[in-house]
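>>> Below is the sequence, then the predicted model.
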Amino acid sequence: MVQSSDSGRRPVRRSTVTGMDSARRGFFLVLGLVMTGLAVLGAFLPVMPTTIFLILAAACFARSSPRLEAWLMDHPRFGPTLRDWRRYGAISRRGKTFALSGMAVGYGVFLIGSRPGLWLAAGVGALMLACAFYVASRPAPPAL
């Protein structure tokens, strides 16, 4: 047991703090792996996004696994996009085109496939439009 100082107070037990940190890291690690899995699915499913899940995975790995974060950030295909987002909050013109086209196609599939009522169609449309404005408002990465 660690000896306490003259004040008679007990020392803080580090194992409690470490246990909480381990649980938090584990949570972010699992969440990062789930986001990576969803990104892989998005690479093969036409209306499911990939990049947003990779951005979220990188953020989770930054809190849990520096090795996995470095793997994503250094990935030859996805790394440049992730680095541009992290450094500048930027989306390339090509990325914006794909994202906005995907949103439009997704909304069309939603309308045709589910034939929603007027209020649901308007609500989903408003949400997708807000997301589209956000994507369109992001700057382009600086030319290097």
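Arrived safely, thanks for sending.
>>> going forward, measure contacts and count neighbours with C-alpha atoms only.
Fine.
>>> what's downstream of the longest helix seen in the chain, the next helix or strand?
When the chain is parsed with DSSP state H, its longest helix is helix 14-44. Next helix or strand after helix 14-44 toward the C-terminus (DSSP states H and E): helix 51-62.
>>> and the next element down the chain from that next one?
With elements assigned by DSSP H and E, the helix or strand that comes after helix 51-62 is helix 66-73.
>>> Put this next to the previous one:
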Amino acid sequence: MNRVRRTFWVIGGSISLLLGIIGIVIPLLPTTPLVILAGFCFGKSSPKLHHWIETNRYFGKYIQEYQKGNGVPLNIKLFAISIVWIGILSTLWIIPLILVKITMILIACGVTIFILTSPLLKEKEINKQDI
């Protein structure tokens, strides 16, 4: 069972990382939250993959800052919240079941609260560390 779980975590992390990379060129996908999710998944499954993403020159600084508890930049938070609500509200028009609509809204509220209560990283903090 342990091997099956590891495989699912690796697949989940890989999909999240792929979507995050696609989000670099497609503005509707939030890159940073997806990359942080990939780091979490890799941390649960593979020390090698976790180390790779944590030391990656493009994504590593965001994962390291998040793991230190320093948070996510404000523009990323606002973008992620916007994407969540745009996706939920646009889907509500398609789904006819009221219970499903209520569940989706509750999930979106939960995600929004999580994002808003997570630590905020100021961009200047990252830039100072890069120098």
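Everything's here; your move. It should be emphasised that the depicted structure is a prediction, and the values quoted were computed from it without experimental measurement.
>>> Let me see the TM-score of these two.
The TM-score (TM-score structural alignment, normalised by the length of structure 2) is 0.68; 122 aligned residues with a C-alpha RMSD of 3.1 Å.
>>> What's Gly108 of structure 1 aligned with over in structure 2?
Matched to structure 2 by TM-score structural alignment, Gly108 of structure 1 sits across from Leu89.
>>> Apologies, that question was intended for Pro139 of structure 1.
Correspondence of Pro139 of structure 1 to structure 2, assessed by TM-score structural alignment: Pro119.
>>> Does that match touch Glu65 like I think?
No: the criterion here is C-alpha atoms under 8 Å, and Pro119 of structure 2 misses it with Glu65 at 10.0 Å.
>>> any common contacting residues for those two?
Listed as contacting both Pro119 of structure 2 and Glu65 by C-alpha atoms under 8 Å, 6 or more residues apart in numbering are Gly71, Val72.
>>> middle-most residue in structure 1, spatially?
Nearest to the geometric centre of structure 1 sits Leu56, at 1.6 Å (C-alpha atoms, centre = their mean).
>>> how close does the residue of structure 2 positioned farthest from its centre sit to Ile102 of structure 2?
Relative to the centre of structure 2, and counting by C-alpha atoms, centre = their mean, the farthest-placed residue is Pro96 at 28.7 Å. When distance is defined by C-alpha to C-alpha, to the nearest Å, Pro96 of structure 2 is 11 Å away from Ile102 of structure 2.
>>> which residues are in contact with stretch 80-88 of structure 1?
Residues from elsewhere that reach stretch 80-88 of structure 1 (C-alpha under 8 Å, 6+ apart): Thr51, Leu54, Ile55, Ala58, Leu72, Met73, Asp74, Ala90, Ile91, Ser92, Pro139, Pro141.
>>> any idea what the fourth one aligns with in structure 2?
Going back to what we said before, that points to Ala58 of structure 1. Match for Ala58 of structure 1 (TM-score structural alignment): Gly39.
>>> ok, now which ones touch the nearest residue to that match once chain neighbours are set aside?
Excluding its sequence neighbours, the residue lying closest to Gly39 of structure 2 (C-alpha to C-alpha, 6 or more residues apart in numbering) is His50, at 5.9 Å. Contacts for His50 of structure 2 (C-alpha under 8 Å, 6+ apart) come out as Gly39, Phe40, Phe42, Gly43.
>>> burial of the third one, as a residue count?
So the one you mean is Phe42 of structure 2. Neighbourhood size, Phe42 of structure 2 [other C-alpha atoms under 10 Å]: 25.
>>> Ok, Leu38 of structure 1 next?
19.
>>> Would you check how far apart the closest residue to it other than its chain neighbours and Gly37 of structure 1 are?
In this structure, Leu38 of structure 1 finds its nearest non-sequential neighbour in Phe53, 6.5 Å apart by C-alpha to C-alpha, 6+ apart. Relative to Gly37 of structure 1, Phe53 of structure 1 is positioned 9 Å away (C-alpha to C-alpha).
>>> before we move on, what about Met73 of structure 1?
16 Å.
>>> more neighbours, the two?
Taking other C-alpha under 10 Å, Met73 of structure 1 and Gly37 do not tie; Met73 has more neighbours (20 against 16).
>>> Kind regards, and thank you for your time.
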